[in-house]
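Q: What would the 3D arrangement of this be:
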Amino acid sequence: MWRRLVSGGHLRLPLPGRSIPHRSAAAAAAAHPTVASAVNSILLRSLKEHYLEVSKMTPPPKVNPPSPFTIVKGALDADGPVLRRTYNDEEISLYVMRLANLVPGGGREDDGEDDINQLFLHVSIAKPGQEEALHFLCGLYPDALGIHSVSMRPKLETTGFLVVPKKYNGPIFEDLDEKVRDVLHSYIEERGVNESLFPFLQAWLYVKDHRGLMRWFKSVGTFINKDKSAKDD
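A: Next up, the predicted model:
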């Protein structure tokens, strides 16, 4: 069920038929407060129905991250790292989102399930006493991991998914010598960054999408309800 409802990084739900055409409803609401109240009631009812529908969805089976990565506390409610581990004196942090979210027009219905099988992985490798960290931007798939770029960037603290570099960002990865590319792949694979991360990160994004959508229905409904209550007073 989750695969059918998730596309392009967002949960998809069937939209109810609109009882009042958009333009005529807006014009009528402006002229008649009672119509505006009716529109609010219809919207609140629709939001509640969808909220209840989403709340009953069965989540995907629980998947644990590959050892020794551990889940960052509070990651589901933030935009920071999802997984962390140490490797010798290094701290490795992983950030993830769907590749479809970065492509204009991504997530269209004719894209099939390819959208949810393409993840954008941001790997930050930091060492103590150094202001910058080594960053890998990768495409993660069920059976492969590909590096898009490698750069030195300021260490990520608690906020922000990406930090825009203020200086030279390194060569285009594909322009590097093949031996260099192979060694860089080996470098992150030695630190446990490979396609084995995909099952956990995909399931984690599903859960994050679900929580975000539940929160969205609730917050919009609360806003509309307060507006409705103020007009009724």
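
Q: C-alpha from now on. contacts and neighbour counts both.
A: Fine.

Q: How about L47: what's its closest non-neighbour residue?
A: The shortest distance from L47 to any non-neighbouring residue, by CA to CA, 6 or more residues apart in numbering, is to F217 (6.0 Å).

Q: Tell me, how many residues neighbour E132?
A: Other residues within reach of E132, judged by other CA atoms under 10 Å, total 17.

Q: Then the one 10 residues further on?
A: Other residues near P142 come to 15 when the count uses other CA under 10 Å.

Q: One more, so I can put them side by side:
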Amino acid sequence: MWKRGLVGAVGALRRAGTSRPRYYATMSSAVDSMILRSLKDHYMEVSKMNMPPRVSPPSPFSIVKGALDSNGPVLKRSYGEEEVIVYVMRLSSADDDDGAVGQLFIHVDVSKPTQNESLIFLCGLYEDALGIHSVSMRPKLTEHSGYIIIPSQYTGPVFAELDERTRDAFHSYIEERGVNESLFKFLQAWLYVKEHRNLMRWFKTMGLFIDGKKPAAGA
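A: From the prediction side, this is the model:
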């Protein structure tokens, strides 16, 4: 549709016999108008989407302040002297046809105040199960401001190649800290809200840029 509209605009301008500079200026204005109109339509459409019911994280986890506006952790809790924090992302290949997220990829960071490294679990989270993909030691994150740090040293054997007793022990270790399928409903809803918010922001900031306006502070 955009292409047909653009071709029509170009044809009309050529028939009008405009000079070259004026032709490009008018063409640019027509393209800007088409993009702005489309961005506004999409923004309004997305703004009408229904949000999932509000879901609270399972106790004793709490939501990390500012999580919706960052790429940092989503949940945190204390377990004795340990701090347990949870990051989440969607696996697009695991999405259902209706757009629901059927599998989540989570990164769990278990740290102790006396240790310089954290124990990191990379897991697949489902509505009825949790599967560990890998376990490793990584440098402790500073203020939990970003995703997992890529290590420069050996991170251990492939988790699936460990003996069953060791794998079961690691599952028990992480489940004792509250990381299990009970987190799925909250993280699924939270990720939907975050992606909706990001999409709204994208349409808005894109439109403001093309229109030559500065976004409001905090937008």
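
Q: about what we covered before: show me what the residue nearest to L47 of the first structure lines up with in the second structure.
A: Taking TM-score structural alignment, the alignment pairs F217 of the first structure with F203 from the second structure.

Q: Tell me which residues touch P165 of the first structure, please.
A: Going by CA atoms under 8 Å, 6 or more residues apart in numbering, P165 of the first structure touches 152-154.

Q: Around the match of F217 of the first structure, how many other residues sit close by?
A: 19.

Q: Three-state assignment for it, please.
A: Three-state call for F203 of the second structure (DSSP: H, G, I helix; E, B strand; the rest coil): helix.

Q: swap in L119 of the second structure?
A: strand.

Q: which position in the first structure aligns with it?
A: Per TM-score structural alignment, L119 of the second structure is aligned with L134.

Q: count of residues packed around E82 of the second structure?
A: Residues lying near E82 of the second structure (other CA under 10 Å) number 16.

Q: To which secondary structure element is S41 of the first structure assigned?
A: Assigned by DSSP states H and E, S41 of the first structure belongs to helix 33-55.

Q: State the span of the second structure onto which whichever helix or strand comes after that helix is aligned.
A: Later in the chain than helix 33-55 of the first structure, the nearest helix or strand by DSSP H and E is strand 70-71. Taking TM-score structural alignment as the measure, the second structure aligns residues 62-63 with strand 70-71 of the first structure.

Q: Superposed on the first structure, what's the mean shift for that stretch?
A: Compared with the first structure after the fit, stretch 62-63 of the second structure shows a mean deviation of 0.3 Å (mean CA distance after the TM-score superposition for the first structure).

Q: check contacts around the residue most central in space within the second structure.
A: The centroid of the second structure falls nearest to M89 when counting by CA atoms, centre = their mean (5.3 Å). Counting by CA under 8 Å, 6+ apart, M89 of the second structure makes contact with 104-106, 191.

Q: Show me what P199 of the first structure aligns to in the second structure.
A: Matched by TM-score structural alignment, P199 of the first structure corresponds to K185 in the second structure.

Q: quick one: its match is in a helix?
A: Yes - counting by three-state DSSP, K185 of the second structure is part of a helix.

Q: correct me, but it touches E127?
A: Yes - the pair K185 of the second structure / E127 is scored as a contact, 7.1 Å apart, by CA atoms under 8 Å.

Q: number of nearby residues for the counterpart of F173 of the first structure in the second structure?
A: For F173 of the first structure, the aligned position in the second structure is occupied by F159, per TM-score structural alignment. Neighbour count for F159 of the second structure, taken as other CA under 10 Å: 16.
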